[in-house]
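Undergrad: The sequence and its predicted three-dimensional model are supplied below.
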Amino acid sequence: MEITLTGRDGGGNERIPMCGVPYHSAQSYIEKLIQKGYKVAICEQVEDPSVAKGVVKREVVRVITPGTIIEENMLVEQENNFLLVITETEGSYALVASDLSTGECHLTEINHSLDFLLDEISTYAPKEVVLDQHLFHQQQLVQSLKMRIKAVVTPFSLENLDEEVLQQQFSRYTQICTTQVRKQGLALLYAYLKQTQKRSLGHLHRLQYYDAKQFMMLDDVARRNLELTLTLGEGKKRGSLLWMLDRTATAMGSRLLKKWLDKPLLSIPEIQQRQDIVAAFLEDFLFLEEMHDLLKQVYDLERLATRIAYGSANARDLNAVKRSLQVIPSLKELLKSSSCQHLQKIEKWLDDCHDICELIGQAIVDEPPITTKEGGIIREGFHQKLDEIREIQKNGKNWIAQLEQKERAATGIKSLKIGYNRVFGYYIEVTKSNLRNIPEGRYIRKQTLANAERFITPELKEKEQLILNASEKSVELEYDLFVQVRNHISREVQRIQSVAEWVASLDVLHAFAKVAKTYRYVRPIVHQQDHLLIEAGRHPVVEAVSEESSFVANDVKLNAQDRQILLITGPNMAGKSTYMRQVALITILAQIGSFVPADHAEIALVDRIFTRIGAADDLVGGRSTFMVEMVETCHALKEATPRSLILLDEVGRGTSTYDGMALAHAIVEYIHHHVQAKTLFSTHYHELTRLEEELTRVFNVHAECREEDGKVVFLHRIVPGGADRSYGIHVAELAGLPKEVTHRAREILQELESGQAEVAATSLAASSTTLLQKPEGTQLTLFDYLSQDEVKKIEENPKSSAEQEVLEAIRSCDLMNQTPLDTMQFLLKLQQKLK
């Protein structure tokens, strides 16, 4: 930690090493420890040293953990800091997510696989996961939490479940906790927070239950590949969908926007309600701007409420609450003027908290100090006794000033002054050159300095006692009054949190409207049917960062009848991945209630989005790039439903050509026959384009480009049909590869393309996977697995001994009486020879 070690003499030659930090700088060291995943116990004196007998009693007053931070300087304004609790009973998991800094508490019960549980956990990006002690032996769960979720994992056990305490803490406990596992999960959270925080959790009452199946599921792979909140390369917010959408005016709105992105809706009425509000903002530009001007005056009420409830808020925090609440009446008037019924309802539900605002205004001065124990906080006129004590202070100081003038006149010493310090109190100071002018016996000498003498008088000491007593009483009384005001407001924290929720929702929807206005978004039609139609769709982020150049819009049409799978071919850099991602992002935007970048959009509700995009290995987990690719593809094939959206980009490229092509072919077939999810399948295996003829719901499209003067021009348009070339060498030239390399590559490519063995082997590999589907006893001919043209070419001009050997094998084999299994084994042998 780079703390300088000190020491203390232990007697003799022994020196005891010590490690300490100044109290005023402890926060930075605590922050450093928390970032490293440690927990920090804060110990303080709990007795007044002036009255304690013997050693002053000390106790642990709080344990700070990565998931229980409330300190403003240790939190990111726009992000939640979630603590998750997980327990399990009879095969059901309870997941409780709490952000202590905002007072949120979300609970769900999961009866699905461990993978589903981990997907749900990842949506919260928790800093700490408290695991029920009996789950700690589940190594797969523990390792996934540490390696995949990258959270601090804390084992914790519950001694007893006190439902009466939980009912007092959470007003909706009885309605929500209807199963044992839910009760256990909430009790575990409460017990852990009481043990670590050791104070009231009055602000933690907003218990909300949700069914994870009520939202679109986005696992961490999908969120990463689609760059929902962070970019792939640098892991920064800029360049992500969240960055593009975040036109919010408050920190609360920014946090809520991220939560909406993590959990898109599956309820059409809720989506349409959000769309109605966005439309209302868009209809009136002045209304939209006035809303922004009001919202940006609102401070982070969620976290201010938490500090008030915790007893850590200072006077400036209370003033921030007051200034925020002073905006609410104007906000209500603006909402009332809207023709949107949803906004009018919000206006009625919004509490302006007038009494809280008035109390703070009466009690706290406009510009209070940061500290709460040095006075200067309470406004004059708020408390009669405090005003009286202040008057004594004021009169005492006036008396001191008058005494100074009186003594100057009596002694004739114009430089005489009355000063004060904490050691000697008030004193009269006379320079040595003027000592002879002091009448004998007038003063009592107190201190000698190099150039002056300091004196006191009985009268001065008597007045000093009155002034100092008044000052001390004033500071003590001010602090007591401030605590009373803060405690009173802490009992109204629920009302402040309710205001914060409505303001945050308005803020996100107003941000949607600002984005829609800036980039000409349209309102999508969201429905329960099976078709997805986007006309002139655009990638929202790419369009936003490349404003100077016009983005090439593309259409997409998917349905369950004849366009379930779009097989996308075309060269690198032609826009295939952008096209795939924009379909997913437009779907997500539609299901969070936003307008979308398109001329027209009809979006069928999607329950999950699966992605397999890009090449990345998992060195720590011991998985190669290809293994990661297969694991992610497996996850999609197992978990997807007909209502899901699958994006598969270049599946199979991590292994040999034949292996990769065979896998890609089989995966497309499996999705077509079994999964039946809407799928965008990008590939460089042009041979797969013939699947359009074999599978009824596969449709070919390709990224259009043209060749001019030996150079490829990317048009970034996705058009029907399959591509016949990948233009990989052209892309290599654009990357700056030496001309010798690209020239030689063209020669090799020409040789490969002219080799008939390659053609025959490719055809065998592509068709062999379908042979097992033929029934026993089916009469097969040579042309069931090899085209007449290909056989004819080999017969006319066998180029190698291997081809001649294959031809002999084909001629000598009696295929008329072979079973599909025998035939496939024969084909595999031929394929091996051709290789």
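TA: Nice, I can see it.
Undergrad: make it CA atoms for all contacts and neighbour counts henceforth
TA: Will do.
Undergrad: What about residue 559, how many residues nearby?
TA: Look at residue 559: counted by other C-alpha atoms under 10 Å, it has 18 neighbours.
Undergrad: One more: the one 4 residues further on?
TA: Around residue 563 sit 21 other residues, with neighbours defined as other C-alpha under 10 Å.
Undergrad: again, but for residue 195
TA: 13.
Undergrad: Strands along the stretch 101-250 of the chain, start to end?
TA: Ranges of strands in the stretch 101-250 of the chain, per DSSP state E, counting those that start in this stretch, are 104-110, 128-132, 152-156, 206-209.
Undergrad: now swap in the stretch 501-650 of the chain and tell me
TA: Using DSSP E, counting those that start in this stretch, strands in the stretch 501-650 of the chain cover 525-527, 532-537, 554-558, 565-569, 600-604, 609-612, 645-649.
Undergrad: also this one, for the comparison:
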Amino acid sequence: MAIEKISPGMQQYLDIKAKHPDAFLLFRMGDFYELFYEDAVEAAQILELTLTSRNKNAENPIPMAGVPYHAAQQYIDTLVELGHKVAIAEQVEDPKMAVGVVKREVVQIITPGTMTDSSKLGSESNFLVAMDRQGLRYALSYMDVATGQFYVTSLEDFSSLCGEIRNLRAREVVVGSPLSEEEETVLTRQMNLLLSFEEEVLDDVHLIDASLTELEKQTAGKLLSYLKRTQLRDLVHLQKVIHYEIKDYLQMDYATKASLDLLENGRTGKKHGSLYWLLDETKTAMGIRLLRSWIDRPLIDKERIEARQEVVAVFLNYFFERSDLVESLKGVYDIERLASRVSFGKTTPKDLLQLAQTLANVPAIKGILQQMEQPALSSLVANLDPIPELHALISSAIDPEAQATITEGNIIRSGFDATLDQYRLVMREGTGWIAEIETKERAASGITNLKIDYNKKDGYYFHVTNSNLGNVPTHFFRKATLKNSERYGTEELAKIEGQMLEARDKSSNLEYEIFMRIRQEVEKYISRLQKLARTIATVDVLQSFAALAEQERWIRPVFTQHRDLSIKDGRHAVVEKVMGRQTYIPNSIYLDNKTNMQLITGPNMSGKSTYMRQLAVIVILAQMGSYVPAEEAELPIFDAIFTRIGAADDLVSGQSTFMVEMMEANKAVRLATESSLILFDELGRGTATYDGMALAQSIIEYIHDKIGAKTLFATHYHELTELSQTLEHLENVHVSTLEKDGQVTFLHKIAPGPADKSYGIHVAKIAGMPDSLLARADSILQSLENQGQHYQAPRQPIQENGQLDLFASPHPVVEELGKLDLYNMTPMEAMQVLAELQKKLGSDSV
């Protein structure tokens, strides 16, 4: 299409679109946001919009689709949820005052990492991450744009960087340096991240501390630069960047957190059935976010852990006060996000009323804590700032019945502004004043049908018919002449009319101006509101811990300086909650300074994995500062938890179950220290028996000899139980079973020593396998045990009525196979022997 044929409006669209080629451009036109060209075609398909066209009669009509501006948020949410960017182009001048095309500008770019208004976010954090590199070192900075929380750290390699991004559950990464093709593939295809590139560094001395490394300052600065470029406003709610070290918290990679069902149920992907689900007795949105953060990053600082425990202990001892505290917390709104809405310029009267209600609750919360008179609460009490002057301002200014919109009036309280009160008086009383004038002039003139009417052209006027023109008073002046009547005005009527029209036109504008002044005043309190929000969130999470400890009869764990671990009658908190306390079987775990490793044997489905997860969950709860599900618990402080539990392919990266197993095991043996906790379940089962057994044994020996970490190692390789004779710090334990009359009951109880059998066929029976299949499996098992485990049974058909006893008289080839010493044969010798045996089988069958 030739450029001269494009209208000025479409040229404006194309100019703006050229600056934002990677975003859907929502172009404000009247009451709609319109999309054109490829944006319209793609958005119509994604959002199920009607695709129309502009200039339908032209040779090349322009594809067009639109959404109503008042309902645009739901469409924006959908696009951003799918990983797209959306640029919002608004009219930035009054169409009535515009000369030519109304001026439009992009006022915000909404991206997966900067989305703050979506209802789909709920109360969870949405982190925007930035990464940069200098030589072999990486830095990572992240921010929750909705709350202004801002962090930065350094990382040693790309793998650690990806692990932290996974832990943050980020959806968008701002990239500050070139990526290799392999790195880009990992980030985009395997991790499904939107990559946004940023070269500019915003050096904000108020937000970025000079004590950071150059790379950390650079990374945080690029994150701020990207944020400024997309949000296009001063974000006064952003908090000063906090430097953190991953090693300052209990380290757990994404796979470990997933296998332990910490934040979501690994099977369903839902909150239900996770540790987060169990612990969430919080009453505020801020408490929910902080709880997730604490689950994600348990502490390793004994002093900080015990400070949290002290508060939980106080709350447990003051039942009635805690009940009052919970009621007070129910009236607290998400002031952390309300503060950000002020910064974004999106505050509504409803937001300010919620803020005022929260501030009104703070004195009650503070008073309840003060009643307890406990030193453990002193810092919390000190930081509960009710900001009385802000509460007074909002309460006196905002009408309790205010609407959500800020341009249609009725949002400011009467009595707050004298001019506004006068406007309202005029609007309220004006009609009565006009009626009084009408009555007065009718009596004075003697015109019995004299009345006052109104239209937009003439305003308010006296309507006088031609027959009464002789009685018109001299102070009347003509406004219009009609065929059968005249329209007159008076100075008094004009004055009232002017007041009413001014009140009508200016009242809503004045309310808007007053509201904007109040919002600017609220901005001054953002840092105090954020500090208050953090304090309320802390109180909320710790009262949640107390509620769980009371409801579930949890106890306060004790932390030791030595490395002994002692848990009496521990329980898996989530499993117990789902099953019910009466049916859950508790287990004790003892790993003293002479025992670092338990080798766990026993049947599948008997509770080995639950036993292992139980320990991890108790450790995590303890290092969060919570009480734990046990009768007694004495623990060292762990620096990391490494797990390999469950079987899963990583199909996106093309890795098999066994490869995932080996990668997770490799991470543990390379990164674990003496102060770590390692949980390995059935390691080695993803490959051939001897390969798997050899790897399992060598891993056990490596951890035992070179690392010394506390380790639970569950295995189906019963041969490995012999290691207890040669490894000083390893002990055998097994899951008890009760066998009677051929029926097996799994007791879910851990006992000393190795298991005597695996009971796999019994598990298959419980799963409902056909009787004939189970009978055949039992027969094969007996033959394998009789012949030696090098034997591989030939496949035989299964018959419903009885079975064939293939092994009544063993085949000579079978006897020879049983005598082979495979361990002392080379691969070539084994192949030659197998070839000879195959020939014998062939000759026998002829």
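TA: Looks like it arrived, so ask away. Since this is a predicted model, take the numbers as computed values, not measurements.
Undergrad: And the strands of the stretch 501-650 of structure 1: which comes nearest residue 416 of structure 1?
TA: Checking the strands of the stretch 501-650 of structure 1 against residue 416 of structure 1 by C-alpha to C-alpha gives strand 609-612 as the closest, at 83.7 Å.
Undergrad: Tell me which residue lies nearest the centroid of structure 2.
TA: residue 124 (4.2 Å; C-alpha atoms, centre = their mean).
Undergrad: Wasn't it part of a helix?
TA: No. Per DSSP: H, G, I helix; E, B strand; the rest coil, residue 124 of structure 2 lies outside any helix segment and is coil.
Undergrad: so it sits right up against residue 289, yeah?
TA: Yes. Counting by C-alpha atoms under 8 Å, residue 124 of structure 2 does reach residue 289; the two are 5.7 Å apart.
Undergrad: hmm, back to that, can you put the strands of the stretch 501-650 of structure 1 in a markdown table and add mean neighbour count and distance to residue 365 of structure 1?
TA: Supplementary listing: those in a markdown table, determined by neighbours: other C-alpha atoms under 10 Å; distance: least, C-alpha to C-alpha, whole Å:
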| stretch | mean neighbour count | distance to residue 365 of structure 1 |
| --- | --- | --- |
| strand 525-527 | 18 | 52 |
| strand 532-537 | 20 | 55 |
| strand 554-558 | 19 | 60 |
| strand 565-569 | 27 | 66 |
| strand 600-604 | 21 | 54 |
| strand 609-612 | 26 | 54 |
| strand 645-649 | 24 | 57 |
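Undergrad: Which of these sits closest to residue 166 of structure 1?
TA: strand 609-612 (37.0 Å).
Undergrad: how near is the aligned residue in structure 1 for residue 636 of structure 2 to residue 533 of structure 1?
TA: Using TM-score structural alignment, the equivalent of residue 636 of structure 2 in structure 1 is residue 604. Residue 604 of structure 1 sits 9 Å away from residue 533 of structure 1, going by C-alpha to C-alpha, to the nearest Å.
Undergrad: One more: residue 797 of structure 1?
TA: 49 Å.
Undergrad: now do residue 202 of structure 1
TA: Taking C-alpha to C-alpha, one finds residue 202 of structure 1 at 49 Å from residue 533 of structure 1.
Undergrad: Per the alignment, name the residue of structure 1 opposite residue 664 of structure 2.
TA: Checking TM-score structural alignment: residue 664 of structure 2 goes with residue 632.
Undergrad: Which one of the strands of the stretch 101-250 of structure 1 lies nearest to residue 832 of structure 1?
TA: Using C-alpha to C-alpha, the nearest of the strands of the stretch 101-250 of structure 1 to residue 832 of structure 1 is strand 104-110, at 48.2 Å.
Undergrad: quick one: that closest one to chain centroid distance?
TA: 17 Å (C-alpha atoms, centre = their mean, to the nearest Å).
Undergrad: in it, what counts as buried?
TA: Buried positions in strand 104-110 of structure 1, judged by neighbour count with 16 or more other C-alpha atoms under 10 Å: 104-110.
Undergrad: Save those as TSV, and put in distance to residue 621 of structure 1 too.
TA: Below are these laid out as TSV (distance: C-alpha to C-alpha, whole Å):
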residue	distance to residue 621 of structure 1
104	34
105	33
106	31
107	31
108	29
109	29
110	26
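Undergrad: how far away is the match of residue 636 of structure 2 from residue 285 of structure 1?
TA: On the measure of C-alpha to C-alpha, residue 604 of structure 1 and residue 285 of structure 1 end up 31 Å apart.
Undergrad: same question, residue 334 of structure 1
TA: In this view, residue 334 of structure 1 and residue 285 of structure 1 are 13 Å apart by C-alpha to C-alpha.
Undergrad: the more surrounded of the two?
TA: Taking other C-alpha under 10 Å, residue 334 of structure 1 and residue 285 do not tie; residue 334 has more neighbours (17 against 14).
Undergrad: By how much does the helix or strand harbouring that one deviate from structure 2 on average?
TA: Assigning secondary structure by DSSP states H and E places residue 334 of structure 1 in helix 328-336. Following the fit onto structure 2, the mean deviation recorded for helix 328-336 of structure 1 is 1.5 Å by mean C-alpha distance after the TM-score superposition for structure 1.
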